[in-house]
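In: coordinates only, sequence not included:
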């Protein structure tokens, strides 16, 4: 398969995570799912556990995470579930998680996130959505690089969104220090960063056997939208074609699970998927496809450098 051949699969927008992973044996594989206690995160973890993987739910709330792990164990019969604390807006929490990880890591699903939050800053002064959705996962993944390299064929899943079409990464003012803060522009920028991260990480880590891909899970009503009003949800439904295009959490997790497990993606990295297939280039006037700026290798390399410098202080 050439680098320019789009990845196509038998699965569609209606496929569920369980259907996508059916017939795939993940026994002996270890996975981490950030935000694995709710929404598409818990369904991603459930599908991986159902295929035999040892799954760690990386969560902010250990009580909620514990309940999710018990539910997954009950529904799959797989007892190899763990729960570990992780706050992606807290660099000490991220460093602790990475330091405590022991042994290889075969699958890392960077799923957690915050959407359209009111203007909030971390102790470092970073805008919260960029700090959580991108910088937090950047720090986590680079912190786990040795474990991923030890897995011999590890996959990293970067959960992005069609919202990346709202904004490129505005390198001149990433943290909205000079321009007026706009929640959706901030969210869109962070989701573009998720795609760019996959592009550059795949390039840098190809010799380690690590592939990184990004994806749009679909539109699903979860706690991710806790800052979104009902009026805004109505507008989003209209933009996305109405209620019929919304997915269940099980369907929303399908593309993440496909990217994490499908044999069709063996050795494939730096791509963006939606509805269980590689996405085409974005066409103006639509809410699908991937923006050219999100796959730009120069922007991806610049974002990596800028992110590393931010984390270094």
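Out: In hand now; what should we look at? Source: prediction; values computed, not measured.

In: Could you use CA atoms for every contact and neighbour count after this?
Out: Will do.

In: number of nearby residues for residue 178?
Out: Applying other C-alpha atoms under 10 Å, we find 9 residues neighbouring residue 178.

In: repeat for residue 10
Out: Quick note: residue 10 (other C-alpha under 10 Å) scores 8 neighbours.

In: and the comparison structure, right after this:
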């Protein structure tokens, strides 16, 4: 399988707006999770500027409304709406799905949390796995029919080279039998994000749904709020030459959501507006993907486990 590079000359320094230059999304509908801060804002802005009707799916609707108004002003689009979505609350995800009507052309699973202290949801799920993977899995599978009813629907799973830190440990997903490590928990959830794209492509390609995962790049946002302050300062000082702006960080997500060149291309992992290489280890922290994140057998297993977890929680709360 040939690795995809060189799309329209786009690079690591390209912005989301450059990606949609000349792209017409009129009549298409997009949902962007986590669109009240960071790269989610710029992903939504680029999609709106290209003519899409965009729904900001956010934990805090009041913050989402402020962002929506800013996007309306900057793009001239009036088709920007806000809906509440709390990804670590399955009831909230199901309510979002139940309210949805009509086809959905683009779903960008962008929201995420990183390196949090050890916490669990009411379902007993470790918080990072619950938020980053299971909530998005419930959202995407719940919206499957809306995606199927669209023309060339795209699902974008925003992952990270944090997946280098851990495969999905099926024997102990929630750190019940091993010491909790915030970075390993984050890494596992990001590996799950990539495996979801692989699994969705395996199942949904025949429905006209394309699913891919991406690494946005190194961007300083609220995502790092749980880092040790000294570590954060040290990394900010060290990595000045590779840090992206939020507009640049949103570019690869927007590419996967919109590029005509990627129609019918799925189950892959992209970075810097190109397909990443499979590597034995992500040495620089920014480039490449481990083979365990693209393993179709692990993707199949994760899909089945995720469905079982959601089903058990719905029965528990019925």
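Out: Sure thing, it's come through. All values reported here derive from a predicted model rather than from experimental measurement.

In: Quantify their similarity with the TM-score.
Out: Laid over one another, the chains give 0.96 as their TM-score (TM-score structural alignment, normalised by the length of structure 1), with 308 aligned residues with a C-alpha RMSD of 1.1 Å.

In: Would you map the helices across the stretch 201-318 of structure 2?
Out: 229-238, 246-249, 251-258, 296-317 (DSSP state H, counting those that start in this stretch).

In: Quick check: residue 141 of structure 2 is in a helix.
Out: Yes - under DSSP: H, G, I helix; E, B strand; the rest coil, residue 141 of structure 2 sits within a helix.

In: just to revisit the earlier point, ok, which of the helices of the stretch 201-318 of structure 2 comes nearest residue 33 of structure 2?
Out: Closest to residue 33 of structure 2 of the helices of the stretch 201-318 of structure 2 is helix 251-258 (C-alpha to C-alpha; 12.1 Å).

In: equivalent range in structure 1 for the closest one?
Out: Here helix 251-258 of structure 2 aligns to structure 1 at residues 254-261, judged by TM-score structural alignment.

In: Superposed on structure 2, what's the mean shift for that stretch?
Out: Its match in structure 2 and stretch 254-261 of structure 1 itself, once the structures are fitted together, sit a mean 0.4 Å apart by mean C-alpha distance after the TM-score superposition for structure 1.

In: ok, and what's touching that stretch?
Out: With contacts defined as C-alpha atoms under 8 Å, 6 or more residues apart in numbering, stretch 254-261 of structure 1 is touched by 15-21, 24, 44, 47-48, 107-109, 155-157, 159, 213, 215-217, 265, 273-277.

In: Generate a PyMOL selection restricted to the buried subset of these.
Out: Buried members of these, identified by 16 or more other C-alpha atoms under 10 Å, are gathered into one PyMOL selection as follows:
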select buried, resi 15+16+17+18+19+20+21+44+47+48+107+108+109+155+156+157+159+213+215+216+217+265+273+274+275+276+277
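
In: Which members of the contacts of stretch 254-261 of structure 1 occur in strands, if any?
Out: 107-109, 155-157, 159, 213, 215-216, 273-274, 277 (DSSP state E).

In: Using JSON lines, lay out those together with distance to residue 70 of structure 1.
Out: Converted to JSON lines, these look like this (distance: C-alpha to C-alpha, whole Å):
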{"residue": "107", "distance to residue 70 of structure 1": "21"}
{"residue": "108", "distance to residue 70 of structure 1": "21"}
{"residue": "109", "distance to residue 70 of structure 1": "20"}
{"residue": "155", "distance to residue 70 of structure 1": "26"}
{"residue": "156", "distance to residue 70 of structure 1": "25"}
{"residue": "157", "distance to residue 70 of structure 1": "24"}
{"residue": "159", "distance to residue 70 of structure 1": "24"}
{"residue": "213", "distance to residue 70 of structure 1": "29"}
{"residue": "215", "distance to residue 70 of structure 1": "28"}
{"residue": "216", "distance to residue 70 of structure 1": "28"}
{"residue": "273", "distance to residue 70 of structure 1": "30"}
{"residue": "274", "distance to residue 70 of structure 1": "30"}
{"residue": "277", "distance to residue 70 of structure 1": "32"}
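
In: wait, which of those residues is closest to residue 298 of structure 1?
Out: Closest to residue 298 of structure 1, out of all of these and judged by C-alpha to C-alpha, is residue 213, at 17.2 Å.

In: element containing the closest residue to residue 165 of structure 2 other than its chain neighbours, please.
Out: Excluding the flanking residues, the one nearest residue 165 of structure 2 by C-alpha to C-alpha, 6 or more residues apart in numbering is residue 187, at 4.9 Å. For residue 187 of structure 2, the element it lies in under DSSP states H and E is helix 182-204.

In: Which stretches in the stretch 1-150 of structure 2 count as strands?
Out: For the stretch 1-150 of structure 2, applying DSSP state E, counting those that start in this stretch gives strands covering 29-33, 53-58, 80-84, 106-109.

In: do you know which of those lies nearest residue 298 of structure 2?
Out: Between residue 298 of structure 2 and those, the shortest gap by C-alpha to C-alpha is with strand 106-109, which sits at 20.0 Å.

In: In structure 1, which residue range corresponds to that closest one?
Out: Aligned using TM-score structural alignment, strand 106-109 of structure 2 spans residues 107-110 in structure 1.

In: Please work out which residues outside the matching stretch touch it.
Out: 29-34, 137, 141, 148, 154-159, 256, 260.

In: redo that, cut-off 6 Å
Out: Residues from elsewhere that reach stretch 107-110 of structure 1, judged by C-alpha atoms under 6 Å, 6 or more residues apart in numbering: 31-34, 154-158.

In: Then stretch 285-304 of structure 2?
Out: So stretch 285-304 of structure 2 is contacted by 161, 191, 194-195, 199, 276-279, 282 (C-alpha under 6 Å, 6+ apart).

In: same thing with stretch 83-90 of structure 2?
Out: 57-59, 61, 92, 130-131, 135.

In: Just send the residues you listed back as CSV, with neighbour count and distance to residue 173 of structure 2 too.
Out: Below are the contacts of stretch 83-90 of structure 2 laid out as CSV (neighbours: other C-alpha atoms under 10 Å; distance: C-alpha to C-alpha, whole Å):
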residue, neighbour count, distance to residue 173 of structure 2
57, 27, 26
58, 24, 26
59, 20, 24
61, 17, 31
92, 17, 22
130, 23, 10
131, 23, 13
135, 26, 15
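
In: And those, which two are furthest apart?
Out: Farthest pair in the contacts of stretch 83-90 of structure 2, by C-alpha to C-alpha: 61 and 130, 20.5 Å.

In: residues near the residue nearest to residue 248 of structure 1 when sequence neighbours are not counted, how many?
Out: Residue nearest to residue 248 of structure 1 in three dimensions, not counting chain neighbours: residue 220, with 6.1 Å by C-alpha to C-alpha, 6+ apart. Counted with other C-alpha under 10 Å, the burial measure for residue 220 of structure 1 works out to 19 neighbours.
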